[in-house]
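**Q** task: produce atomic coordinates for the following.
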Amino acid sequence: MIRILKSLFYAKRYNKRIITITYDIFAVAFSLYAANALRLGTWDFSLGIQEYASIVLTTFITILVFAKLGMYRAILRYIMLPAIGHIVLAVVSSAVILALSSFFFHSFVPRSVPMIYALLAIVTLGAPRVLIKTVYYYYYRRKKPNVFVYGAGATGRELAYALIHGQEYHPVVILDDDKTKVGQIIFGLRVHHSSEFDRLQALYEPVKLLMAINNIKIGARLRLLNKVQSWPIEVQSVPSVEDIAAGKARLTEIRDLDIVDLLGRPPVEPNKALIAKNITDKSILVTGAGGSIGSEMCRQIVLQGPKLIILFELNEHNLYQIEREISATVKHRKLDCIVVSALGSVQNKNRVKKLIENFKIETIYHAAAYKHVPIVEDNIVEGIRNNVFGTLMVAEAAIESGVENFTLISTDKAVRPTNIMGASKRMAELVLQALADKQSSTTFTMVRFGNVLGSSGSVVPLFREQIRKGGPVTVTHPDIIRYFMIIPEAAQLVIQAGAMGMNGQVFVLDMGQPVKILDLAKRMINLMGVTEKITEQGIESDGDIEIIFTGLRPGEKLYEELLIGENVEGTDHPKIMTAAEDKLSWNEMDIILKELDICCHDYDYECIKRILLEAPTGYMPKI
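**A** Coordinates of the predicted model:
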């Protein structure tokens, strides 16, 4: 029986329809014959031409109604209750046709036969369909691993339905904290209170817990994550309703938890007026458009309705990827925005200037930078050339071309830096501060923020990869802490700060409490359904993933800072601050830059470090 059903499942769609229609014809004819036999009390009776005409017409009408109701387009293994309703409707129509045809053809059909026929036809037509679905469900579900669904709301119901008919997971239980929903049956699944998790896990042995709760406040979601992270199961989520509606994702796309879930705090809400101020109906240039921050800047910018956006990037592949994405967004949302992809280096002033002049750029967001601390530490000249002189070239091109606003994406590593990368970014800030004092046609602002979760080089993708490989998870130091932001939050901050119009100012975000990297690693281990392996006095615990400490990397600090001075002032945005910090005049800066250029040309590393130490960068390299 199973073999026959399997061959039916994997037959071509056209052949399935032929088989189904053929069966239905015989089922209707048999039901008509059997109805008469039951009424007459014998199987041995003769039929005249009128009776045959009535049977043929009834059969034809029944098959036609089935076709009109889409029964031959439905996939048997996925048939649900509405399809049974269609069968009943078609059979009732058929019984009415039988009664009418017997009257017009003067055929011998007792009055009770149409009713008996209807009951028989419902069984003969409906039972095989229900049987096929039942066999498919109970046979094939054994090949799918069990999962729990958390959330009995609309998203949870839709997810359960999709998983039941999908090929990857078999939902066995729906969990929820709402006591009014406990005990409900959703697509055959019982809703249980989350407090029953331990008992249910031992019973069903699920491989994952799928979070299907997207319509709650961030604070409530974080509290929920804090609860489930202690459960010995991998936790994943489904896309938000907004992403599904926008066509960005499908409901069945099971994902790792959002970065914001790992952050442990709600993201900062943007000020919509500030975000739109320097973008809407303006021409925008984004340098480093293919990077983690630059690409998110482009995503946020295009949603604010610019006339034109230039994606400026040195890496051809990254430029191709972001250009495709932004162009797709413009097309999907029917935006009136021109997207220009431009290859080039920020160190090529003429290239940048020609782009600005040709496209009449009004706002520049400078995200291009070398930012990986160990790599820049080993490639000092390239780091200085790109981060300092690249910024200088773009800034001078902006001034000479009459750009209104220029915003630099800086870093918390520019505060009392212990590495070349941080010192180069602080030097870039000093360059822009000096240029701001030199002229007033272009407004220069700098935005300084902490680490970005999920960016290239971030600890989150690194930890996730290490956990999936079975460990160990590498943390540089047990006490190391960092400020963290999510990428959209960082991009929105940059845009808002740049719109405040305070020439030469450095802005920082009130990022709340810093995150201990060790705690972040432990949180990720728990949420990915494994446990930490702890070694004490030479004895290992029964955990899965070990955390090892590798030591601080060259130029790395235990604690990152956001402000150099103590003179902190608020701004129009409650989460953005600014502070008065040491700066140089353009004449002083010009002398330093000329000497630094010579040192870079000669690849004189000691000379470069000496200049960074003597300038007011706060550079304090570790010996």
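
**Q** from here on, contacts and neighbour counts on C-alpha atoms
**A** OK.

**Q** what is the neighbour count of Arg190?
**A** 16 (other Cα atoms under 10 Å).

**Q** SS state for it?
**A** strand (DSSP: H, G, I helix; E, B strand; the rest coil).

**Q** contacting residues for it?
**A** Listed by Cα atoms under 8 Å, 6 or more residues apart in numbering, the contact set of Arg190 reads Val173, Ile174, Val182, Gly183, Gln184.

**Q** how much space between Asn348 and Leu314?
**A** Asn348 is 11 Å from Leu314, where distance means Cα to Cα, to the nearest Å.

**Q** I'd like the structure of this one too, to check against the first:
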Amino acid sequence: MLDGSLTRLLALKRAQKRAIQLVADSAILVFSFLLAMFLRLEGDDYLTHGGVWLAIGLTVPVSLLIFVRLGFYRAVIRYISMRAVRAIMIGVFASAVILFAVSQLLSLPVPRSVPAIYGLTALCLIGGTRMVMRRLFRNSAGAKRIPVIIYGAGDSGRQLLSSLEQGPEYRVVAFVDDAVELQGTDIGGTRVHAPGTVADLIERHGIETILLAVPSASRAERRVIVERLEMLPVRVQTIPGIADIVSGKAKVNELRDVAIEDLLGRDPVPALQALMASNIRGKVVMVTGAGGSIGSELCRQILRQSPAQLVLWELSELALYTLDMELRETAEAEGIDVPIVPLIGSVQNPGRMSAALERFGVQTIYHAAAYKHVPLVEQNVVEGLRNNVFGTKVVADAAIDARVEAFILVSTDKAVRPTNIMGASKRLAELVCQAAAERQSATTFSMVRFGNVLGSSGSVIPRFRKQIERGGPVTVTDPEITRYFMTIPEAAQLVIQAGGMASGGDVFVLDMGEPIRIADLADRIVRLCGLRPYRVIEGADAQTDPPDGDIAITFTGLRPGEKLYEELLIGAESAATLHPRIMTAHEATLAPAALDALLDRLLAACQTYDIAALRRLIAEAPTGYEPDARIVDLLWDGEVHHARPMLRAGE
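**A** This next block holds a predicted model:
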């Protein structure tokens, strides 16, 4: 009944609602005056005195006019704020002053204490009715909203509470905060609880979602919070970081799933500015593979180091267009005056690469162009080698001819004792750069080796989330498989700093922290979505009992060429550098003449599509390559195709 009346009231036009408020406030003011007179005189004889009615007759219209001017009737009762409460207090005080002035100036029979009693009574009734209506509206709407807990009762948590109260989706039932001094207090009518009470709050209020509002906390602190919550049967979402909120890129009420960085909990080390600027500031910089995950982040960070010019080299037209537009918008928004040159091209095209280096006077190259997806390269061996190995050779030779000052190869941990063609091709690319460093001194060559980056194309994290959205299963290759992880911004920053320390032929290895078990990572992502994971071994007997969980984690078996564990060093030797998360490794090299002979044999095998010979040649080189027994190349049929010669790179 009450809900129906409220619904009809809400459906009225704004003018009708204001008219109702004016009538109600008039009645309240009259009642407050009469009550004040009754309390003061302890009788009702005053009702027959015309002067009494003249006093209220003059006071009410003037008071309503003041209320209108103060914006009483612009405030929406459902969302009434402290600003509106202040307006009510000022308006009622003005009304009491008017009553006093009228009664004194006209010598009306109104005792001097009545305006004060009248003011207090009117304040309680006018403010109280609005608070009651506000609560009724919110209770009516709140019954349909999702109950949530906000973790974090600081400024961001309070802003989030205010935003959610005005929205139709969530109803905040409690705050949770680690600060002891806040626990037990009320913020906006919502109690702040200790973290130890979360499980009880979830059960008592039927909570399905907890919202993290700790944008200024470090990743390590967020990790502690996430670990505390992930075993509870709730979905955990978070607000954007404080930098995005302050810059205006995001709003406090833009809820997101917990970032994978919160699961890893590793805080980045501040960059050494001298190393960041060493190969960039005032120089012409080229990034190959600029549209990729690492390449694009390198471009973003390079742009902010004030290069003389930034040359984007990319084979994909769409990726190049997207990045070019993004960088130009960033430059305009941040007042960065750096010319940006978008070039479509393949690193296997020596003529175009040389022309570009000469035309723009490139001084630094970050070579990030590569085919990097292990299963795809395993199925397309020749193209993987031509792009990753011979493409690197083309860029390296062109850099030497153009007297480029610095060449930094973006490598991978899969280059260490590889069991797949992708990793082997990156180790060969390292050998190419090491030999290039040995045969001359004008160009400083270096290589930077690191593991998986979070959020890159093909990363397991986005795939897991999509699988969860579809209801599962979440697929992992093996229960024991582990990988190193690093965020893309941190990886790009460390690549730039490593290049700034190079002296020639250096192999730098980034500190990736502790390896992560992929199955455990999948479990955690499922739990943070408010679901329970359960594990199924593919090919096992069908379960007779219902699964004890919501989302299956299935194990599909290692793919061709895939390793259980990745490594960062081939040998045991490594040394510290100026940066705590960058090491330098001492790896085997191949003399330039020996490398040229190897590349000639590899090219010949590529031209005849002799996959077996390619695998044998790579294994004989100092790559540590231990191929999988299976050849899964999609065009390999066990024969050497001498009748199918392939063009050399760039022809």
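
**Q** please state their TM-score.
**A** The TM-score (TM-score structural alignment, normalised by the length of structure 1) is 0.89; 614 aligned residues with a Cα RMSD of 3.1 Å.

**Q** columns neighbour count on top of the contacts of Arg190 of structure 1, output as TSV?
**A** Shown next, in TSV, are those (neighbours: other Cα atoms under 10 Å):
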residue	neighbour count
Val173	24
Ile174	28
Val182	17
Gly183	13
Gln184	14
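
**Q** tell me which of those fall in helices.
**A** Judged by DSSP state H, the contacts of Arg190 of structure 1 include no members of helices.

**Q** between the residues you listed, which is nearest Glu540 of structure 1?
**A** Val173 (34.5 Å; Cα to Cα).

**Q** look at Ser163 of structure 2 and tell me its secondary structure.
**A** From three-state DSSP, the assignment for Ser163 of structure 2 is helix.

**Q** nearest to Phe105 of structure 1 among the contacts of Arg190 of structure 1?
**A** Gln184 (52.5 Å).

**Q** ok, the closest one to Met528 of structure 1 distance?
**A** 29 Å.

**Q** and the helix or strand containing Ile150 of structure 2, what does it pack onto?
**A** Following DSSP states H and E, one finds Ile150 of structure 2 within strand 146-151. Applying 3 or more Cα pairs under 8 Å, 6 or more residues apart in numbering; DSSP states H and E, we find strand 146-151 of structure 2 packed against helix 155-165, strand 170-176, strand 209-212.

**Q** quick one on the thing from earlier: between Asn348 and Leu314 of structure 1, point out the one with more neighbours.
**A** Using other Cα under 10 Å, the more surrounded residue of Asn348 of structure 1 and Leu314 is Leu314, with 18 against 14.

**Q** how about the contacts made by the equivalent of the more buried one over in structure 2?
**A** Leu314 of structure 1 maps onto Leu315 in structure 2, with residues paired by TM-score structural alignment. Leu315 of structure 2 makes contact with Gly289, Ile344, Gly345, Ser346, according to Cα under 8 Å, 6+ apart.

**Q** what ranges does the stretch 451-600 of structure 1 have for its strands?
**A** Per DSSP state E, counting those that start in this stretch, the stretch 451-600 of structure 1 carries strands over the ranges 451-453, 473-475, 481-482, 484-486, 505-509, 515-516, 532-533, 535-536, 539-540, 545-549, 568-570, 576-579.

**Q** what separation do you get for the residue nearest to the spatial centre of structure 2 and Tyr625 of structure 2?
**A** Residue closest to the average C-alpha location in structure 2 (Cα atoms, centre = their mean): Ala259, at 5.7 Å. From Ala259 of structure 2 over to Tyr625 of structure 2 the distance is 35 Å, taken as Cα to Cα.
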